[in-house]
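Q: Predicted structure and sequence below. I'll ask about it afterward.
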Amino acid sequence: MSSSIKNLSDFSHLEVGNAEGLKFAIVVSQWNAQVTGALLEGAITGLKKHGVNDGDMEVLQVPGSYELVSGSDIVLRNKAFDAVITLGCVIQGETRHFDFICDAVAHGIANVAIKYNKPVIFGVLTTDNLQQALDRSGGIHGNKGEEAAITAIQMALLSQRFPSV
């Protein structure tokens, strides 16, 4: 959990590993594009920083965060990737719609990961307001897109160490 005094996108203390040759899909929501565009930039930067070539990442856009689940399923059903990064942003409104969407997306992404035995990374911001989302998509709390990329690299490398039987 981020705090008002800490940028959590500092990975200087981690041994992330070399991701050269690994293949990543980034499924990104078009809804709240100002935020998700910045998350996408962060994810691409994070992947490239650790050796991923442009040809080893594929970006797929879906309408909203709810569609991240089926987008991830479609991409894994049709192409081999070492990990999928999902990027979205759901901002609290005046109704319970926020709760239903956040719950469905979290469970759906977990289910896709289990179905394909592949890392599917939850890079979805669930914030109370736009400012919190901006703070976490390149603002004072770092970029959760880059954090999702680092997580994807670490999980893909772990998956290579322990392949399915």
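A: In hand now; what should we look at?
Q: Going by C-alpha atoms from here, please, whenever you check contacts or count neighbours.
A: Will do.
Q: All the helices of the chain, residue numbers only.
A: For the chain, the helices defined by DSSP state H cover 33-49, 68-78, 97-116, 130-135, 144-161.
Q: Pick out the residue nearest the middle of this structure.
A: Centroid-nearest residue in the chain, with CA atoms, centre = their mean: residue 123, separated by 3.2 Å.
Q: Excluding sequence neighbours, find me the nearest residue to it.
A: In space, residue 123 comes closest to residue 87 once its chain neighbours are excluded; the distance is 4.6 Å by CA to CA, 6 or more residues apart in numbering.
Q: same question, residue 7
A: Distances taken as CA to CA, 6+ apart place residue 141 nearest to residue 7, at 4.3 Å, with adjacent residues excluded.
Q: does that neighbour really touch residue 131, like I thought?
A: No - the pair residue 141 / residue 131 is not scored as a contact, 11.1 Å apart, by CA atoms under 8 Å.
Q: Between these two, which has more neighbouring residues?
A: Using other CA atoms under 10 Å as the criterion, residue 141 and residue 131 rank with residue 141 on top: 21 against 13.
Q: Contact partners for that one?
A: Counting by CA atoms under 8 Å, 6 or more residues apart in numbering, residue 141 makes contact with 2-4, 6-9, 135.
Q: closest to residue 117 among those residues?
A: Nearest to residue 117 among those: residue 9, at 26.8 Å, using CA to CA.
Q: picking up where we left off before, can you add distance to residue 17 and give the helices of the chain back as a markdown table?
A: Listed next are these as a markdown table, based on distance: least, CA to CA, whole Å:
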| stretch | distance to residue 17 |
| --- | --- |
| helix 33-49 | 10 |
| helix 68-78 | 23 |
| helix 97-116 | 22 |
| helix 130-135 | 27 |
| helix 144-161 | 7 |
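Q: Alongside the first one, take a look at this:
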Amino acid sequence: MAGSETHYTLPRPAFDKPVKLLIVVAPYYRDIADDLIAGAKAEIEAVGGSWDLVEVPGALEVPTAVAMADRMSNFDGYVALGCVIRGETTHYDTVCNDSSRALQLLGLQGLCIGNGILTVENRDQAVVRADPDAQNKGGGAAAAALHLVALGRKWGGQSKGVGFRPATESYRLAGGDDGNTIA
């Protein structure tokens, strides 16, 4: 049974400057969302961090809210929380896949995101995973975001931009050997 397995957990990162995360939650299942939020808040506060909380209608809106916050605010990272329980239609697959894919794409663009959107077969699975005294997936999502923030700070934050550094100080334009070089 998955609930009885043990997993290695990284030690909490330490921060020399304050860290602030945005918790974005879809509270469709209010009691489960409340447990996820409690776990995330506790993990953030355990490293001396601060947090803000926003609610959105559903799991599909979580990535949009994260992207908006990244454009319009100054958070160091994001914690995505919610719960999708399998129903009788394929809507479950769409919501699970699309919300996860969107969060992953935002992460690949350089955002520090912990994904705590539960995707479960039934309510009992969700309750165990959300419970801060059991699997604490909200705390795990916050820990993931915090580790990414720490890694970003270790490597110099976003001051260098995203992508590869050129091998030289000049760039050759694609498509020709006609001396089109930008210095």
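A: Nice, thanks for sending it over. Predicted, not measured: the structure shown is a model, and the values here were computed from it.
Q: sorry, back to before: out of the contacts of residue 141 of the first structure, who has the most neighbours?
A: Counting neighbours by other CA under 10 Å, residue 9 comes out on top of the contacts of residue 141 of the first structure with 20 neighbours.
Q: Tell me if I'm right that residue 42 of the first structure and residue 143 touch.
A: Yes - between residue 42 of the first structure and residue 143 there is a contact under CA under 8 Å: 5.9 Å.
Q: more crowded one of the two?
A: Using other CA under 10 Å as the criterion, residue 42 of the first structure and residue 143 rank with residue 143 on top: 26 against 23.
Q: Any figure for the gap between the residue nearest to the centre of the first structure and residue 63 of the first structure?
A: 16 Å (CA to CA, to the nearest Å).
Q: Give me the residues contacting stretch 36-55 of the second structure.
A: 12-15, 18-27, 79, 81-82, 116, 130-132, 136-143, 146.
Q: Would you mind listing which of the residues you listed are buried?
A: 19-27, 79, 81-82, 116, 130-132, 136-143, 146 (16 or more other CA atoms under 10 Å).
Q: what range in the first structure matches stretch 33-40 of the second structure?
A: On the basis of TM-score structural alignment, stretch 33-40 of the second structure is assigned to residues 36-43 in the first structure.
Q: Quick one: distance of that stretch to the chain centre.
A: Its chain's average C-alpha position is 9 Å from that of stretch 36-43 of the first structure, according to CA atoms, centre = their mean, to the nearest Å.
Q: once aligned to the second structure, how far is that stretch on average?
A: Following the fit onto the second structure, the mean deviation recorded for stretch 36-43 of the first structure is 0.5 Å by mean CA distance after the TM-score superposition for the first structure.
Q: and that stretch, which residues are buried?
A: 36-40, 42-43.
Q: ok, now stretch 109-117 of the second structure?
A: By neighbour count on 16+ other CA under 10 Å, the buried set for stretch 109-117 of the second structure is 110-117.
Q: Looking at those residues, which is nearest residue 71 of the second structure?
A: Taking those together and measuring to residue 71 of the second structure by CA to CA, the closest member is residue 111, at 10.8 Å.
Q: Now which residue in the first structure aligns to residue 13 of the second structure?
A: So, by TM-score structural alignment, residue 13 of the second structure is matched to residue 17.
Q: Its match touches residue 155, doesn't it?
A: No - counting by CA under 8 Å, residue 17 of the first structure does not reach residue 155; the two are 10.5 Å apart.
Q: And the equivalent of residue 148 of the second structure over in the first structure, how close does it get to residue 78 of the first structure?
A: Correspondence of residue 148 of the second structure to the first structure, assessed by TM-score structural alignment: residue 155. Applying CA to CA, the value for residue 155 of the first structure to residue 78 of the first structure is 21 Å.
Q: between the two, who's got more neighbours?
A: residue 155 (19 against 8).
Q: so who does the aligned residue in the second structure for residue 109 of the first structure touch?
A: Using TM-score structural alignment, the equivalent of residue 109 of the first structure in the second structure is residue 103. Contact partners of residue 103 of the second structure, counting by CA under 8 Å, 6+ apart, are 63, 113, 115.
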